[in-house]
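Participant: how would this look folded up:
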Amino acid sequence: MRKVVLYIAMSLDGYIAEEDGSVAFLDEVASDSQQEDYNTFYDTIDTVIMGNSTYTQIINELSPNEWFYKGKECYVYSKTTSGVNENVKYTNLEPKKLIEQIRVEKNGKDIWIIGGS
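Facilitator: Okay, the predicted model is just below:
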């Protein structure tokens, strides 16, 4: 069965972003071995689930010119469709129901939950 995983960078004091939501500090602390670990992990997933705030940050700040999760199925939690991207499926399903739906639709690799609350 496809596992649901949370793979996240977090400071020792439990934060995943600066007070303003920035994750720029990740570039300062990333090492080659951490990048290798991330690449290994990334190969184990084929689906990503994120909230609208994370999606907005990705398309506006982190990777505005190219969809970062190209080739992965992507679900974004949103009350409205706040952007257009052929790689994104907007949803407001209860997380448990969404995951059950994804698992029923097809066999595949693991499912990654990205971002914060």
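
Participant: Every contact and neighbour count from this point should use C-alpha atoms.
Facilitator: Fine.

Participant: which SS state does Glu19 fall under?
Facilitator: Look at Glu19: counting by DSSP: H, G, I helix; E, B strand; the rest coil, its state is coil.

Participant: Please give the structure of this sequence too, so both can be compared:
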Amino acid sequence: MRKIIVYIATSADGYIARKDGAVDWLDRPRPKGNYGMGEFWQSIDTILLGRKTYDFVVRFVKEGKSIPKQKHEPKHYAFSRRPPKKVLPGFEFVKEPIKKFAKRLRAQKGKNIFMMGGGGIIASFLDVGEIDEFIIHVIPTFIGEGIPLIAPRHRTVPLKLLSTKKFSDGVVRLHYEVVKTKAQARSR
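Facilitator: The predicted model follows:
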């Protein structure tokens, strides 16, 4: 079965971006292999993102920056109750309930699914038991405040550590499996 995997970088204090969405603190020399991103891209064929992350991608494109082209272009699904009138090519907006969408998507043939973020959509998928794994790259920088990895809500979600990797620049990759409750396992 296809997995939904959060593959993301956080500051050492757990933020994925500054309050304004800026990720300038991620601009740093990368070690050879770019933290395994190429291998990860080969394992996915679908990208999920929330509306704020979609808007960030739109700004990125408007600034003349390109989205890296892949041999096989992934399908992009963005979640919003109010989709924009004009949508970037290759993107589709989703309004259906997350659980229903995830079940339908997992039933389709394909590779794993990349949950790009941001914190709100990650939390929404996590709250209905639809995140399978987290691959978190902890950047050795504190930014003090910002957008947390997961939108704050009252929840306890146990994780099982699958692996760790330390890179030469001090970045640490933590690979976790989300431990499903019995009720979540039955609902699939």
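
Participant: Would you mind reporting the TM-score between them?
Facilitator: The TM-score (TM-score structural alignment, normalised by the length of structure 1) is 0.84; 114 aligned residues with a Cα RMSD of 2.0 Å.

Participant: elements contacting the biggest helix by length in structure 2?
Facilitator: Looking across structure 2 with DSSP state H, the single longest helix is helix 51-62. Applying 3 or more Cα pairs under 8 Å, 6 or more residues apart in numbering; DSSP states H and E, one finds that helix 51-62 of structure 2 makes contact with strand 75-79.

Participant: In space, what's closest to the counterpart of Thr54 of structure 1 in structure 2 - neighbours in sequence excluded?
Facilitator: Thr54 of structure 1 maps onto Thr53 in structure 2 when the alignment is built from TM-score structural alignment. With Cα to Cα, 6 or more residues apart in numbering as the criterion, Thr53 of structure 2 has its nearest non-adjacent residue at 5.8 Å, and that residue is Gly118.

Participant: Tell me how many other residues crowd that neighbour.
Facilitator: 25 (other Cα atoms under 10 Å).

Participant: Tyr54 is in contact with that one, correct?
Facilitator: No. Taking contacts as Cα atoms under 8 Å, Gly118 of structure 2 lies outside contact range of Tyr54: 9.2 Å.

Participant: got a list of what the spatially most central residue of structure 2 touches?
Facilitator: Nearest to the mean C-alpha position of structure 2, counting by Cα atoms, centre = their mean, stands Met116 at 2.4 Å. The neighbours of Met116 of structure 2, taking Cα atoms under 8 Å, 6 or more residues apart in numbering as the test, are Val6, Tyr7, Ile8, Ile47, Leu48, Leu49.

Participant: one more time with 10 Å, if that's ok
Facilitator: Residues in contact with Met116 of structure 2 (Cα atoms under 10 Å, 6 or more residues apart in numbering) are 5-8, 47-50, 53-54, 76, 78, 122.

Participant: and if you look at Pro74 of structure 2?
Facilitator: By Cα under 10 Å, 6+ apart, the residues touching Pro74 of structure 2 are Trp41, Ile44, Asp45, Thr46, Ile47, Gly90, Phe91, Lys111, Ile113, Phe114.

Participant: let's see 8 Å
Facilitator: Counting by Cα under 8 Å, 6+ apart, Pro74 of structure 2 touches Ile44, Asp45, Thr46, Ile47.

Participant: what are the ranges of the helices in structure 1?
Facilitator: Applying DSSP H to structure 1 gives helices spanning 25-29, 32-42, 52-57, 95-105.

Participant: wait, which of those is closest to Glu18 of structure 1?
Facilitator: Proximity to Glu18 of structure 1 (Cα to Cα) singles out helix 25-29 among the helices of structure 1, at 8.1 Å.
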